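In: Please find the sequence and the predicted model below.
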Amino acid sequence: MFRTLDLLASTLGLLLLSPLLLIILIAGFFDTGSPIFIQVRVGKNKEPFKLVKFRTMKLETKSVASHLTDSTSITKLGTILRKTKIDELPQLINVAKGEMSLVGPRPNLFNQETLIKARDSLGVYDVLPGITGLAQIKNIDMSTPDLLAKTDQEMIQHFTLKMYFKYIVMTIAGGGSGDAVK
């Protein structure tokens, strides 16, 4: 059921938001020259997949978790995209492809070994990663791996259709502050 909802929502979202996505794509060319950011992340069953986002940081920024990145790396356009969470919209492509869900644990990098260990021990990798979830609503980021893993597990254990829609609505309404940087 969730896969059907994800497929319908991502396809509809990509179609309806295509004018906005095109505008941001063009603005991104002027901002960094490379508006799309693709990064290998840990997916379901710890399988790698290529996460797609709008670029919010300078091209030379090191590929690490956001909380380990200096705020001077974020571009002017990137600041707006992060605050509005619009930088996440290209992940609808990942959702349409079945690599992600709209709701689930945020996918981490393979170099976040402490988080991988914590999540693995709690079965978090048994589900698709998501664009948003309980940890995002509660502003828990990857800088606190044990708390994040426990929050992800809590979400997975109590996940219902009602919670699926609740997390989406809360995210659209401004729940969570986006990726934190130093």
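Out: Great, that's in hand.

In: Please count neighbours and contacts with C-alpha atoms only from this point.
Out: OK.

In: and Trp174, how many neighbours?
Out: No, residue 174 isn't Trp; it's Gly. 13 (other C-alpha atoms under 10 Å).

In: Could you look up the SS state of it?
Out: Assigned with DSSP: H, G, I helix; E, B strand; the rest coil, Gly174 falls in the coil class.

In: So Phe37: helix, strand or coil?
Out: strand.

In: buried stuff in stretch 44-56?
Out: Of the residues in stretch 44-56, 44, 46, 48-49, 51-56 count as buried by neighbour count, 16 or more other C-alpha atoms under 10 Å.

In: Can you tell me which residue is spatially central in the chain?
Out: Ile131 (4.1 Å; C-alpha atoms, centre = their mean).

In: A further structure is provided below for comparison with the first:
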Amino acid sequence: MKRAFDIIMSLFFICAFALPMLAIAILVKVTSKGPVLYWSDRIGTDNKIFKMPKFRTMKINTPAVATHLLSNPKQYLTRVGKFLRRSSLDELPQLLSILKGDMSFVGPRPALFNQDDLIQLRTKKGIHKLTPGLTGWAQINGRDELPIPVKVEFDEYYMKHRSFLFDLKILWLTLLKVLRKEGITH
């Protein structure tokens, strides 16, 4: 049922947001050098690497590390990058990853390929078996602000309590967080 929901809803949102996504793509292209999309190597189900698309919000010379590890992340943001991140519009291309099956709407947020500490903790607890999500229980309980062990605790809680209704609750709470711009550091 979860996969059917992901397919139907991702198709719906791709159609519904086609024009806004086109406008964002044009805006990214005309305001900065480089490609419209940034393809990030992420850890998927069973720790397999997949390419996750986002609208590019950082300059093309930005180091490939988690944003919070950069000494001054604001220096790397493009002119529209801050807005896209604060509004979470940079995440819209991930609808393609959901449609493809690399991601789900709800699950643990996919780790960067080089976040070894997060990957190891998730693997130890069996969380690596889950399909990563556009949003998740950890996302609505702190997002970028959570230390990795706490994030993994939330991921484990999700794994042990997941259900269709819990997913709907997480999606609803995510919408509220995005509208309030809560938990976004950059």
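Out: Cool, the structure landed. What you are looking at is a predicted structure, and each value in this text was computed from that prediction instead of being measured.

In: After superposition, what is the TM-score?
Out: The TM-score (TM-score structural alignment, normalised by the length of structure 1) is 0.93; 181 aligned residues with a C-alpha RMSD of 1.6 Å.

In: Contacts only, for Ile119 of structure 2.
Out: 43, 47, 111, 128 (C-alpha atoms under 8 Å, 6 or more residues apart in numbering).

In: now, among these, which is nearest to Gln75 of structure 2?
Out: Ala111 (23.2 Å; C-alpha to C-alpha).

In: Trace the closest one over to structure 1, please.
Out: Taking TM-score structural alignment, Ala111 of structure 2 has Asn108 as its aligned residue in structure 1.

In: Okay, the equivalent of Thr171 of structure 1 over in structure 2 and Gln120 of structure 2: tell me how far apart.
Out: Counting by TM-score structural alignment, Thr171 of structure 1 corresponds to Thr174 in structure 2. With distances taken as C-alpha to C-alpha, to the nearest Å, Thr174 of structure 2 is found 26 Å from Gln120 of structure 2.

In: Those two: who's more crowded?
Out: Using other C-alpha under 10 Å as the criterion, Thr174 of structure 2 and Gln120 rank with Thr174 on top: 21 against 14.

In: Surely the more buried one and Asn141 touch.
Out: No. Shown here, Thr174 of structure 2 and Asn141 do not form a contact pair, counting by C-alpha atoms under 8 Å, at 9.6 Å.

In: tell me, what's touching these two both at once?
Out: With C-alpha under 8 Å, 6+ apart, Thr174 of structure 2 and Asn141 have no common neighbours.

In: who does the one helix or strand Ile8 of structure 2 maps to touch, helix- and strand-wise?
Out: Element membership for Ile8 of structure 2, per DSSP states H and E: helix 2-16. Where contact means 3 or more C-alpha pairs under 8 Å, 6 or more residues apart in numbering; DSSP states H and E, helix 2-16 of structure 2 is packed against helix 94-100, strand 104-106.

In: Out of the ones you listed, which one sits most buried?
Out: strand 104-106 (a mean of 27; mean count of other C-alpha atoms under 10 Å).

In: And the next helix or strand after that strand against structure 1, how far off on average?
Out: Under the assignment DSSP H and E, the closest C-terminal helix or strand after strand 104-106 of structure 2 is helix 116-125. Comparing helix 116-125 of structure 2 with its match in structure 1 after superposition yields a mean distance of 0.8 Å (mean C-alpha distance after the TM-score superposition for structure 1).

In: Report the next helix or strand after helix 116-125 of structure 2 in sequence order.
Out: strand 133-135.

In: Read off where the following helix or strand past that next one ends up in structure 1.
Out: Note on strand 133-135 of structure 2: by DSSP H and E, the next helix or strand toward the C-terminus is helix 137-140. Residues 134-137 of structure 1 are matched to helix 137-140 of structure 2 when aligned by TM-score structural alignment.

In: The match of Thr171 of structure 1 and Lys124 of structure 2: what is the separation?
Out: With C-alpha to C-alpha as the criterion, Thr174 of structure 2 and Lys124 of structure 2 are 27 Å apart.

In: again, but for His186 of structure 2
Out: 30 Å.

In: more crowded one of those two?
Out: His186 (15 against 9).

In: contacting residues around Thr78 of structure 2?
Out: 31-32, 57-59.

In: now with 6 Å?
Out: 57-59 (C-alpha atoms under 6 Å, 6 or more residues apart in numbering).

In: Mind putting the residues you listed into CSV with distance to Gly81 of structure 2?
Out: Output for the contacts of Thr78 of structure 2, formatted as CSV (distance: C-alpha to C-alpha, whole Å):
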residue, distance to Gly81 of structure 2
Thr57, 4
Met58, 6
Lys59, 9
